[in-house]
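Visitor: Sequence below, structure please.
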Amino acid sequence: MKNPPLHRFATRPGFYFTDDGGADVVVRSETADQVWLSVLEGERKPSAFYQDAIRLFETPDVPLAEQIRNHSVCSRIVKQFGVRETLFRMEGPNYGLWYVHLPKAWDGMHYGYRADGAWNPKRDVRFNLNKLLLDPYGKGIDGVMELHPAAFSYACEVENRQVKGSPMGEMSTVDSLGHMPISVAVDDRDNAKHDGDPDHPHVPWSKTVIYEMHVKGFTMNAPWLPKELRGTYAGLAHPGTLAYLQNLGITSVELLPIQAKQSEVFLQESGRTNYWGYNTLNYFCPEPSYATKAAQKQGATAVRQEVIDMVKALHAAGLEVIMDVVYNHSCEGGVAGPTVCWRGLDELPYYRHNDNDGQLVDTTGCGNTFDFTNTHVITFAIDSLRYWAKRIGIDGFRFDLGVSLARLDGKFTHHHPFLHALRSDLLLGNLKLIMEPWDLGDNGWRTGQFSTPFGEWNDRFRDATRQFWICDAQGGGKSSHVGMQEMATRLCGSADLFATEPGRGAASAVNFVACHDGFTLTDLTRYNSKHNEANGENNTDGSDGSLSANFGVEGPSKSPAVVAKREQAALNMLGTLLLSLGTPMILAGDEFGNTQNGNNNAYCQDGPISYMQWDWVKSGAIKKNWQTRRMEAVAELIALRKSLDLYHHEDFFTRLTQIGLLKPSSRVQWFLPDGTMPMEQDWFDSSQRSFAMELLSDDMNVLIVINGENEERQFHLPVQQIWTSAWCSTQVNGQSPRRDDEGDSGSSLWTFPAFSITLMRQQN
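Guide: Next up is the predicted model:
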């Protein structure tokens, strides 16, 4: 069968429906000897390819490769799974691409690839025609991996759920059909499908408040949702969910990975799952398990539509959608891992390799690392991101282990081609792009070293805030490690890290105190050490340096004094986060005291430990409980931040700075409790824990007062203004600042509670 001319868009890998009722199918494999497109149909239904395909019959001791090599189109029936597989020999390679035109194609069609070539594991070549491979560009997916010998390209056995075999040994002869996920064609040719959609919110960085959440975990126990919507995309789009997010005041939701995922083999061996989703199975299609049962039953197109509808609903509510994406590694793991897609199609160019030993470079801790020195890997990632932005409507991306995406010859550079491709792309370059600025490779910590327009997670802010308000405060400030200089730097936008080039300002610092990875905010104040026993790794997983404290009792406490101290510490950290220059990010649930019972690595906890606990919503309906009071305090703080036009880009760095013409900021002033400005020795005194930061503007000045001492402290506030208290972290415990000079209009003497952060506002 001679292929007709290719569809005009089919010069890149992908599945392209054509106007003749068929499709052009393109896949990349630079090193395969031959690639086949496999189309799967039900055995008991008529085949769409009956006139084109030569029927094959099972012949003992004759490998599949030998049966299909002499036919351009052939089919076979696999009775065990009730399917007919039709194989189309593809033409190529043409600049690394293989092509075929399908005479018929339809939405929901199940398909995959089989690639034939050399088997030489010691040289990183592992072609195995017996493995049905996913389309790297596939828009839909069906099925899951079974822990079965068929999942692996090398000969192995699975005994008592343990995989036994050598990846450097013989090739597996077990067909993976029926044991692995398969690709599903999604017809998305309708160019008018987004007509009438709500406008994207386009929230400026200066107004952004990010809310990090897990789709399933946030909605699984939500009492306002009917059961069929809990744990789903549709549940996140529900009016009750949207109202909650609006009432809190956040502007942008950052979703933990929603691209299709697969659990690591070691988790499957122990009967666990990868709950967080940082183990991507496909970069173009959404995770099906987060869709409603009805959508899952209808198939990949319905799952995709549920995601699109979720994004539309969030946009209509004025909220941005940022996706956490994992392009640093795939779910195939190390060389002993399964063969799902990239390993079977073209392992050499897709992954980074050690020299001639058959092993993979791993700067991710997950067994493999995509090779972003390869132009085609960069193109693959950019195509995926553009698809989510253009076809699904996503407003931004957070890149997991971003340093691994920017290594050339093993070394990080902010001039990496991938970073240039992102910033120069007309679509992607105008979205919110956030980097996790570290990985596990050499010199992997690179906070502040990415370039404009990237935002970055600011772990220095996290650590300084925890140390100041938890660890040092527990010691009474006598052996302080974080004093005024460090805290002032973090409050002012971390110029020491982000003043790296002209035009880069405080908004590039994505400040946070807690995120999905580690303790929740409440657990930071309840536990001295991690309690990860439920993870099945003998409590050896997770960080041992969380900078947490239990305030005298490990775990929950009924002591009013302990509870009050913990709550004040939590509000101190939230206040610092939301009153600092930079872009704040809140972990979902921290606003009402959600806990993971001391687990600081709940990546494999698809259950109560990870799900948001909403019982307080019902119990707080009549009488306010502590969760309600905390949520209201956070909502008030966000509203205050949004009302003040003081959090725009701080011009840290200009061309004049580069030639040494420094100038002090005209917008920030600092004061000691006695009203004087700090001298040089004060900045270097780490025991100095009380100070004030004044932010100046044409409309209204504000004063952020920090009292990190274990006692009340008097402050002489700037006398040129009359001040009122707008928010204080101790208000949840019934304490507030008080003015000590009532009736004296020429003075501003105030007393601030111990261990407090207060926002003072200029009185009009």
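Visitor: contacts and neighbour counts: CA atoms only from here.
Guide: Noted.
Visitor: Let me know the helix or strand that the residue nearest to the spatial centre of the chain is in.
Guide: In the chain, the residue lying closest to the centroid (Cα atoms, centre = their mean) is Asp324, at 2.5 Å. In the assignment (DSSP states H and E), Asp324 maps to strand 320-325.
Visitor: Proceed likewise with the subsequent sequence, for comparison:
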Amino acid sequence: MDLSFSKLDFLKPELGAEYIGDGTHFALFSAHAERVDLCLFSDDGREEIVRLPLPTREGDVWSGFLPGAGPGTIYGYRVHGPYDPKNGHRFNPNKLLLDPYAKQIFGQLTWHDALFGYCVGHEEADLSFDERDSAPYTVRAVVQDPEFDWEGEQAIRRPWTDTVIYEAHIRGLTLMHPAIPEHERGTFRAMAHPAIIEHLSKLGVTAVELLPVQYFLDDRYLVERGLRNYWGYQPLGYFAPARRYLSNGNIQEFKSMVKAFHAAGIEVIMDVVYNHTGEGSELGPTLAFRGIDNLSYYRQSPDGRHTFDTTGTGNTLNVAHPMVLRMVLDSLRYWVTAMHVDGFRFDLASALGREQIEFDREGGFFDAIRQDPVLAGVKLIAEPWDIGDGGYQLGGFPPPFREWNDRFRDDVRRYWRRDADQLPALAQRLVGSPTEFNHSGRVATSSVNLVSAHDGFTLTDTVSFNERHNEANGEDNRDGHADNCSDNLGVEGATDNEAILAARSRRRRAMMATLMLCQGVPMVLGGDEIGNSQRGNNNCYCQDNEIGWVDWPGSDQDFLAYCRALIALRLANPLLRQDSFLTGELVTWLRPDGQAMTEEDWHQAEQQTIGVHLHDAGDQADLLLIFNAGVDCRFSMPGPGEGRRWHRVFDSATASFRARDASDVEDIIEQSAVVFAAKSAHSLASDA
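Guide: Reported below is the predicted structural model:
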């Protein structure tokens, strides 16, 4: 390799390291740098071979073309500029920096005080200056060859109305699966194993939503306590798959996983974290963005010295800056075009909508995505809150975003817990949460419905614990949600009491049925379908062990069969998954006596049974959904319409999906959801 830059005879606008056949073009953004050194390393990554100042600066982009530098070249940057923390500048060329556009990571970060731009423990704190070289302790980037055999692979682009999401953790879902070879468990290769794909296909889910798989850090305080970052919400490399999920270090494993899922008709959605990075506050390490251009990459407090934090992690990425926004968009496009993913779930998405301080649904981030021909066509899901003032924005995101609906989770849990005065809230959730979403041209699939997610109790724990049990996290059980809207039904945690176990199973079936019978897009937490428990831990962010992993050996096969049939019931009935909100003549709310609900009925605090008659304008079946959180009751059936008759097709209490003719008055068992279909003679003949 010729260790000197040469001039390209054409313009290369891309940032990062791009291999173009006879060499690699390196480019880095820094508005306030005075010099940028490209550092090349030996093949084992240990020895720094040479430092080459990037020769060209145009605007705020520093670049150079290095002939002979090909795939596998290991590199990093050292950036020179003012060290003036009081004014937001934290340049320190003693610190080796990761390229924000790195597509593969080499090495493993080892926590050491040399990783910090200031002298840890110094009386002047972050105003001091550390001269030690951080290279022995930090990671490097690797130049990539973009070629991959995608032959036969096609994007699925399934409609939202036909989508059932499965939230999964790469390690958590695969580490205890007996059919996967032990040396593959916990990796992308394991996720693509036929046993996992067969399980998901038979379950009926249509999309996997992967917890963060972009390169992330293990927090220092966790490592010092013998723990690690399990969930992955401390990103550092927005273009690179996390090394811990690569069985052989080759990023092609991620592409192979996506290709395998697509072959099975399952979309891949990534949980992405563009609201902050793993560098933390101004007292955090200097690993990449802080040393490249702290003032551009991070929002600063008015005093200029401190990072502005709306995420609870110490910093907030400054997506209002055009070049930081460009990095986010480039990253998203990369995962779609080069890695073929089908969509994204944005962690703490309200932070991305803060132009200055307040949330703005017409802000630059949303405008940029909506006009982008690549990103506007993929699935986009917002976690509609952050911890800053005005951060809770459920229903406030613009189309085409969908949103995680935590109110759905809480209202459904409270209803089945038999809290008083829950029918109005339940009714909202059953028809797609129109109060939150039926505005601005939004559709009934805007709400991503969930009864559990990675953050909080699993479905089994929701019916098994009254209190969180996070002692293993080492924070004196103070972390995680204090109010989980849960109910242990008589005993805290595991029990041999058959009556309690039966009650828990019945409520679990009713809650899962509610999820699948509501308008909107259902999301299942990976492991819920087999009864997985986290032993009452509702904040497993650091539990990379049996607490956080899915317990395949302890699978509840009966509940798995029930979930399969329930998802099939949803997908077979278009009335349960409308794109338009059900209003007026399309839905009738019924009391147990078969009469329409009155205004007074909605305010009967102790009323716990409701019927929902969904009317079909065509020749398909009307549906009557009955939800009974209270005691056994008798429900008078409404008129099914001329030429039709009601058939009882589903009962969560008995886990029955066997159709039978309905009577004029039907028994509805306590803690159950029941579905009736009013079929015409024509449709009955077609079914036969």
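Visitor: which residue in structure 2 lines up with the residue nearest to the centre of structure 1?
Guide: If you follow Asp324 of structure 1 across to structure 2 using TM-score structural alignment, you land on Asp271.
Visitor: Please apply the same query to Leu236 of structure 1.
Guide: Leu236 of structure 1 maps onto Met191 in structure 2, by TM-score structural alignment.
Visitor: And for Lys207 of structure 1?
Guide: Checking TM-score structural alignment: Lys207 of structure 1 goes with Asp162.
Visitor: mind checking how far the residue nearest to its match when sequence neighbours are not counted is from Ser433 of structure 2?
Guide: Leaving aside its sequence neighbours, Asp162 of structure 2 sits nearest to Leu571 (Cα to Cα, 6 or more residues apart in numbering; 6.7 Å). Computed as Cα to Cα, to the nearest Å, the Leu571 of structure 2 to Ser433 of structure 2 distance reads 20 Å.
Visitor: Next: Cys518 of structure 2.
Guide: As judged by Cα to Cα, Cys518 of structure 2 and Ser433 of structure 2 stand 10 Å apart.
Visitor: shared neighbours of the two, anything?
Guide: Shared contacts of Cys518 of structure 2 and Ser433, defined by Cα atoms under 8 Å, 6 or more residues apart in numbering, are absent.
Visitor: ok, now how distant is Lys670 of structure 2 from Leu566 of structure 2?
Guide: Not quite, residue 670 of structure 2 is Glu, not Lys. 19 Å.
Visitor: Tell me which of these two has more neighbours.
Guide: Legend: neighbour count by other Cα atoms under 10 Å for Glu670 of structure 2 and Leu566, higher for Leu566 (25 against 19).
Visitor: so who does Thr138 of structure 2 touch?
Guide: Leu96, Gly107, Gln108, Leu109, Thr110, Leu115, Leu287 are the contacts of Thr138 of structure 2 under Cα under 8 Å, 6+ apart.
Visitor: let's see 7 Å
Guide: Thr138 of structure 2 makes contact with Gln108, Leu109, Thr110 under the criterion Cα atoms under 7 Å, 6 or more residues apart in numbering.
Visitor: Distance check, it against Ile197 of structure 2.
Guide: Distance, Thr138 of structure 2 to Ile197 of structure 2, by Cα to Cα: 36 Å.
Visitor: cool, and Val524 of structure 2?
Guide: Noted for Val524 of structure 2: a distance of 16 Å to Ile197 of structure 2, by Cα to Cα.
Visitor: Could you check which of the two is surrounded by more residues?
Guide: Counted by other Cα under 10 Å, Val524 of structure 2 and Ile197 do not tie: Val524 has more neighbours, with 25 against 19.
Visitor: Just to confirm, what residue in structure 1 is aligned with the more buried one?
Guide: Here Val524 of structure 2 is matched to Ile586 in structure 1, going by TM-score structural alignment.
Visitor: ok but that match is inside a strand, no?
Guide: Yes: secondary structure of Ile586 of structure 1 (DSSP: H, G, I helix; E, B strand; the rest coil): part of a strand.
Visitor: wait, doesn't it sit right on Asn511?
Guide: No: counting by Cα atoms under 7 Å, Ile586 of structure 1 sits too far from Asn511 to count as a contact (8.8 Å).
Visitor: Please report the distance of the aligned residue in structure 2 for Arg761 of structure 1 from Asp687 of structure 2.
Guide: Taking TM-score structural alignment, the alignment pairs Arg761 of structure 1 with Ala677 from structure 2. Noted for Ala677 of structure 2: a distance of 13 Å to Asp687 of structure 2, by Cα to Cα.
Visitor: Over to Ile251 of structure 2?
Guide: For Ile251 of structure 2 relative to Asp687 of structure 2 (Cα to Cα), the value is 48 Å.
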